[in-house]
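Enquirer: coords please:
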Amino acid sequence: MPGPLFTLDDLRRILRSGAGADEGVDLDGDILDVDFADLGYESLALLETGVLVEKDFDVTLADETLTTARTPRALIDAVNAQLGKAA
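Expert: So this is what the prediction gives:
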């Protein structure tokens, strides 16, 4: 039986709790394919996001995952791939 999936709602929660949200960006909108830079999240914020994802979901993300996953969809897919390996 597969474990829980990492969802867009999980990512939104982690982004808000870790790095906050730029007041000009609506994280509740259709952001799956929007570049993190366009959402106001640079490399340091994404590293913090990665730490929180690892802690909350008990996965290990390679540093390059956080630098190559340029959109929420890409990061969600990468996290779920790790969750699938742990199952």
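
Enquirer: contacts and neighbour counts: CA atoms only from here.
Expert: Fine.

Enquirer: So which residues of this protein form strands?
Expert: Counting by DSSP state E, no segments of the chain form strands.

Enquirer: tally of neighbours for the closest residue in space to Ala19 that isn't next to it in sequence?
Expert: Among residues not flanking Ala19 along the chain, Ala45 sits closest, at 5.6 Å (Cα to Cα, 6 or more residues apart in numbering). Residues near Ala45, counting by other Cα atoms under 10 Å, number 16.

Enquirer: And for Ala81?
Expert: 14.

Enquirer: Now the second one, please; I'll put the structures next to each other:
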Amino acid sequence: MSVMTIEDLRTILISCAGEDESTDTGTDISDVLFEELGYDSLALMETAARIERDFGVRLPEEMMAELKTPRALLDLVNDNLAVTK
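Expert: Down below sits the predicted model:
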């Protein structure tokens, strides 16, 4: 894949940690803190593993700990995808 979209990420997040019933899936989650979305470090580690499997981008645990929003994660993944083209 050449780019990861917010919908790709939303699908991965839901499959890795389930969906918080208070999260409106129709809203733009790009700049909402993972903490506010209900995703803890364990869910984000599972997300990183899925991204590596599905997109071929390895995200070290230290990097994942620094990412606060889906937009930051998407930017990192897509920057890595652009380099590997």
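
Enquirer: Now do the residue nearest to Ala19 of the first structure against Leu11 of the first structure, distance only.
Expert: 13 Å (Cα to Cα, to the nearest Å).

Enquirer: ok, now Leu83 of the first structure?
Expert: 15 Å.

Enquirer: sorry, back to before: and the aligned partner of the residue nearest to Ala19 of the first structure in the second structure, what does it touch?
Expert: Taking TM-score structural alignment, Ala45 of the first structure has Ala43 as its aligned residue in the second structure. Applying Cα atoms under 8 Å, 6 or more residues apart in numbering, we find Ala43 of the second structure in contact with Leu13, Cys16, Ala17.

Enquirer: for those, which one is nearest Ser30 of the second structure?
Expert: Leu13 (12.4 Å; Cα to Cα).

Enquirer: what's the matching residue for the closest one over in the first structure?
Expert: In the first structure, Leu13 of the second structure lands on Leu15 (TM-score structural alignment).

Enquirer: What is the neighbour count of that match?
Expert: Neighbours of Leu15 of the first structure (other Cα under 10 Å): 21.

Enquirer: can you tell me which residues contact it?
Expert: Here Leu15 of the first structure is in contact with Ala21, Thr49 (criterion: Cα under 8 Å, 6+ apart).
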